[in-house]
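A.B. asks: Predicted model and sequence below, questions to follow.
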Amino acid sequence: MEQREYQVTGMTCGHCESSVREEVGQIVGVEGIEVSASSGRLVLSTTEPVDDAAVLAAVDEAGYQAARV
């Protein structure tokens, strides 16, 4: 299992976290998601290769911007 970390800007509350979690959770291969609005962190656990572009697009779809750390 691989772990990846992203910095997400614009999240301010639990609803923001849920939106990001919902969109990123639809990506095939993502098994675990930790999202924190207070730190702006998104940590993924994956069981197969996941394209960074797919993660960034999912975060964008949720209404936020992200960059891999």
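C.D. replies: Here it is on my side, so go on. Residues are numbered from 1 along each chain as shown.

A.B. asks: From here on, just use CA atoms for contacts and neighbour counts.
C.D. replies: OK.

A.B. asks: all helices of the protein, in order?
C.D. replies: Under the criterion DSSP state H, helices of the chain are mapped to 14-24, 52-62.

A.B. asks: among those, which is nearest Val8?
C.D. replies: In this view, these are compared for proximity to Val8 by Cα to Cα, and helix 52-62 is the closest at 7.9 Å.

A.B. asks: now the angle between helix 14-24 and the closest one, please.
C.D. replies: Comparing the axes of helix 52-62 and helix 14-24 via axes from the mean of the first three to the mean of the last three Cα atoms, to 10 degrees yields an angle of 140 degrees.

A.B. asks: Put this next to the first one:
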Amino acid sequence: MKHTQRAASLPLEIEWRTSSYSGGQGNCLEAAMNLPHSVPVRDTKHRGAGPVLRIPHRSWTAFLASLG
């Protein structure tokens, strides 16, 4: 996995999407699929200020496949 960084240090063109598993409770993750080398993931409660985990696309795809 890639390193953790602050959301403020990521490019502004990131398009965050909230997980469909959240059910509107606010306890979920946001991920951005529009970066070329990784998928940044963050906690919705810390938008813009909390840590961001950058996961390689291949690992993210495997994770999503394991949910189904």
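C.D. replies: Arrived safely, thanks for sending. Please read all numbers here as calculations on a predicted model, not as lab measurements.

A.B. asks: Any idea what the TM-score comes out to?
C.D. replies: The TM-score (TM-score structural alignment, normalised by the length of the second structure) is 0.33; 37 aligned residues with a Cα RMSD of 3.4 Å.

A.B. asks: okay, the helices of the first structure in TSV with distance to Ser45 of the first structure and mean neighbour count next?
C.D. replies: Putting the helices of the first structure into TSV (distance: least, Cα to Cα, whole Å; neighbours: other Cα atoms under 10 Å) gives the following:
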stretch	distance to Ser45 of the first structure	mean neighbour count
helix 14-24	11	18
helix 52-62	12	17
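
A.B. asks: Next, format the ones you listed as CSV and append distance to Leu42 of the first structure.
C.D. replies: What follows is the helices of the first structure, written out as CSV (distance: least, Cα to Cα, whole Å):
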stretch, distance to Leu42 of the first structure
helix 14-24, 9
helix 52-62, 10
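
A.B. asks: out of those, nearest to Arg41 of the first structure?
C.D. replies: Comparison of the helices of the first structure against Arg41 of the first structure by Cα to Cα identifies helix 14-24 as nearest, at 9.7 Å.

A.B. asks: which residues touch the closest one?
C.D. replies: Taking Cα atoms under 8 Å, 6 or more residues apart in numbering as the criterion, the residues outside helix 14-24 of the first structure that touch it are Met11, Val30, Ile33, Glu34, Val35, Ser36, Ala37, Val55, Ala58, Val59, Glu61, Ala62.

A.B. asks: Swap in 6 Å and give it another go.
C.D. replies: Contacts made with helix 14-24 of the first structure from outside it, assessed by Cα atoms under 6 Å, 6 or more residues apart in numbering, are listed as Val35, Ala58, Val59, Ala62.

A.B. asks: quick revisit: of the helices of the first structure, which is nearest Glu5 of the first structure?
C.D. replies: Closest to Glu5 of the first structure of those is helix 52-62 (Cα to Cα; 10.5 Å).
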